[in-house]
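Undergrad: Fold the following for me, if possible:
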Amino acid sequence: MTSTFDTLAATRREFLASSASGLGGVALASLLSSDSPAAITPPHFAPTAKRCIFFFMAGGPSHVDLFDPKPILNNRDGQKMPDSILGATEFAFIKRDKAVLKGSPAKFSKRGDCGIEYSNMIKQIGNRADDIALIRTVHGEQFNHHPGQLLLSCGKAELGRPSIGAWLTYG
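TA: From the prediction side, this is the model:
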């Protein structure tokens, strides 16, 4: 009778064969890396940014109230939630017969020379509009906050992925 350890244990010949192909693959990748279109190349010009500050305000006011005006949502404030949004999914905290759309109470105005809209709730940040890169293109299919937070910081909505901070720190 063979044990699990005997089945999983590699012979010396198997180990050397698999190691050699692994090392060969690494060597080949190294040789071909300079020809790759994805190879690391120096920038076309010296970067001007010296620092990057990433605001992640979990528990703070909603992005819809601070950075992301939704005029159509505000126009439909108080109306019944459309079935096209709810679909056939059952949600723990949303009752279909009582679900209504909720617009933002914040007022938005164009700020800086760039004219980007910021909430009047954060006038100090809006005053720096020309110095800030505001990203409004992140989109996810997740309905709950936590998977969306993972998507924002890790690029995937699952646990166990490195965050943007890890990539910036460790490469």
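Undergrad: from here on, contacts and neighbour counts on C-alpha atoms
TA: Will do.
Undergrad: Now do the buried residues in stretch 91-102.
TA: Val100 (16 or more other CA atoms under 10 Å).
Undergrad: roughly how far is that stretch from the heart of the chain?
TA: 26 Å (CA atoms, centre = their mean, to the nearest Å).
Undergrad: Endpoint to endpoint, it covers what distance?
TA: This stretch, stretch 91-102, spans 17 Å end to end (CA to CA, to the nearest Å).
Undergrad: What lies in contact with it?
TA: Stretch 91-102 is contacted from outside by 73-74, 76-81, 86, using CA atoms under 8 Å, 6 or more residues apart in numbering.
Undergrad: Just the buried ones among those residues, please.
TA: For the contacts of stretch 91-102, a burial check counting by 16+ other CA under 10 Å picks out 77, 81.
Undergrad: And the contacts of stretch 91-102, which is closest to Gly126?
TA: Set against Gly126, the nearest of those by CA to CA is Asn74 (20.7 Å).
Undergrad: My guess is the closest one contacts Gly103. True?
TA: Yes - with contact defined as CA atoms under 8 Å, Asn74 reaches Gly103; the gap is 4.2 Å.
Undergrad: Quick check: the farthest pair among the contacts of stretch 91-102?
TA: Longest span within those, CA to CA: Asn74 and Leu86, 18.6 Å.
Undergrad: coming back round to it: among the contacts of stretch 91-102, which are located in helices?
TA: 73-74, 86 (DSSP state H).
Undergrad: which one of those sits closest to Ile135?
TA: Leu73 (19.8 Å).
Undergrad: I have a second one here; can you model it like the first so I can compare?
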Amino acid sequence: MFHDPASLSRRAFLNRSTVGIGSLALTQRLMAESSGSDRWTGAVEPHFAPKAKRVIFLCMAGGPSHLETFDHKPKLAEMDGQPMPESFTKGQPIAQLQNKELKCLGPQHQFQRFGKSGQMISDQFPHIGKVADDIAIVRSMTTMQINHDPAHTFMNCGTQISGRPCMGSWIQYGLGSESEDLPGFVVLTSVGGGQSQPIATRQWHSGFLPSRFQGVQFHSTGDPVLYVGNPNGVNRDDQQQVVNAVNALNRKRNELVDDPEIATKITQYEMAFRMQASVPELTDLSGESQQVLDMYGAKPGDGSFASNCLLARRLAERGVRFIHLYHRGWDHHGNVKGGVETTAKLVDQGTWALIEDLKQRDMLKDTLIVWGGEFGRTPMAQGTGRDHHIKGFSIFMAGGGIKGGTSYGETDELGYNAVIDKVSV
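TA: As a prediction, the model looks like this:
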């Protein structure tokens, strides 16, 4: 039996519930939520102790080419410039190459083996290569959406239909937050590298779950979180009085109507007040050693992917459950060789440093890291670039119980179709 959390009130839940003790336990959690006084600790208790306590999703927005990153295809190199066999493409969904002459474009970068496991990785990722034995590469990903925004929605929500909760919201709803002073779901977007592709805020929306479970975007430059600071002339004590007064009114109103969104507003006001102290402490990197800054290649305040990877580690240390870091700039319809070279340099060191830093702090074992985009790129040329591709692409994962130094699944000899152990988004 499925219950829409957004439609539940305490009384309605108790009146409708027929599934016994388990429902009563959940009701107590929902009642605590409605009071606005307690940190959300999750909807259910897991049957088994989870190996991952938190997730860091390093989203390579734009669709990185698997053929220049993690899927080595010597046969495609042999067929460079030759017509793409029709047996691969006939009747297949193609984006901007529809009704055009299709020719193979060989891999634009060399691959080499890394680590004791001998993982085949592009030479554009020398730093990630150093943790080859810690990552598991999935080379058989598929998706159903060939354009960016719906593909992100499908990746984040499991459907292309807008209005469903994203995975960060579900994870926070199910497992709760470990932080009293920061949101359980934080979104970061890095700058640099000619990134122009927009990322819609609905990608971190809570859908039909209460809005307290949606992601909170931290900005890379300027104020990290908008509208959290006190207005000019208002000190912290004055602001506390305002928050207390507003929440007192909200609680009186909630006693009458028992609305989950009013309870959400109460917790949001309280969280925003606490964030006035916690966010400056979080973003102040003066306590980080120069060795750590150099490890990431981070320059505090520059909004780069490297700096955001360091911030992601600090968020994880403080109990944030789901951290979604977007790095745009992978949409290489032209000049895929130069584009991958440029973008890889922006993300390679920070990705390695995050994995290595978490490992050194004994946090990698219970932090799941996911690295990948919304789809891949075609083996066929689009000028000097590659078009969108949904039939086969690569991601990798690390930590959180993942077996490192392994690969899963394969695409065909040209990197077009996932043919062994397909994994659907």
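Undergrad: residue ranges of the helices in the first structure, please?
TA: Counting by DSSP H, the helices of the first structure are 4-8, 12-32, 63-66, 71-75, 83-86, 123-126, 145-154, 164-170.
Undergrad: Need these in JSON lines (columns: distance to Lys95 of the first structure).
TA: Shown next, in JSON lines, are those (distance: least, CA to CA, whole Å):
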{"stretch": "helix 4-8", "distance to Lys95 of the first structure": "52"}
{"stretch": "helix 12-32", "distance to Lys95 of the first structure": "55"}
{"stretch": "helix 63-66", "distance to Lys95 of the first structure": "22"}
{"stretch": "helix 71-75", "distance to Lys95 of the first structure": "19"}
{"stretch": "helix 83-86", "distance to Lys95 of the first structure": "10"}
{"stretch": "helix 123-126", "distance to Lys95 of the first structure": "36"}
{"stretch": "helix 145-154", "distance to Lys95 of the first structure": "18"}
{"stretch": "helix 164-170", "distance to Lys95 of the first structure": "36"}
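Undergrad: Could you point out which of those helices sits nearest Arg136 of the first structure?
TA: Of the helices of the first structure, nearest to Arg136 of the first structure by CA to CA is helix 63-66, at 9.7 Å.
Undergrad: can you list the residues that contact that closest one?
TA: In contact with helix 63-66 of the first structure (CA under 8 Å, 6+ apart) are residues 70, 104-106, 118-122.
Undergrad: Name the member of these with the most neighbours.
TA: Tyr118 (25 neighbours; other CA atoms under 10 Å).
Undergrad: Now which residue in the second structure aligns to it?
TA: Using TM-score structural alignment, the partner of Tyr118 of the first structure in the second structure is Ile121.
Undergrad: swap in Val64 of the first structure?
TA: So, by TM-score structural alignment, Val64 of the first structure is matched to Leu67.
Undergrad: One more: Gly103 of the first structure?
TA: Gly103 of the first structure maps onto Gly106 in the second structure, by TM-score structural alignment.
Undergrad: do the same with Phe54 of the first structure
TA: Using TM-score structural alignment, Phe54 of the first structure pairs with Phe57 in the second structure.
Undergrad: Contact partners for that match?
TA: Counting by CA under 8 Å, 6+ apart, Phe57 of the second structure makes contact with 322-325, 369-371.
Undergrad: 10 Å instead?
TA: 168, 187, 312, 322-326, 368-373, 397 (CA atoms under 10 Å, 6 or more residues apart in numbering).
Undergrad: still contacting in the first structure, which of those residues?
TA: On the basis of both residues aligned by TM-score structural alignment, their matches' CA atoms under 10 Å, what survives of these in the first structure is Gly168.
Undergrad: For Pro50 of the second structure, state which of the contacts of Phe57 of the second structure is nearest.
TA: Nearest to Pro50 of the second structure among the contacts of Phe57 of the second structure, with distances taken as CA to CA, is Leu368, at 11.0 Å.
Undergrad: Give me the number of neighbouring residues for that closest one.
TA: Leu368 of the second structure has 22 nearby residues by other CA under 10 Å.
Undergrad: Also His139 of the first structure?
TA: 9.
Undergrad: Please report the distance of the alignment partner in the second structure of it from Ala151 of the second structure.
TA: In the second structure, His139 of the first structure lines up with Thr142, judged by TM-score structural alignment. Using CA to CA, Thr142 of the second structure is found at 11 Å from Ala151 of the second structure.
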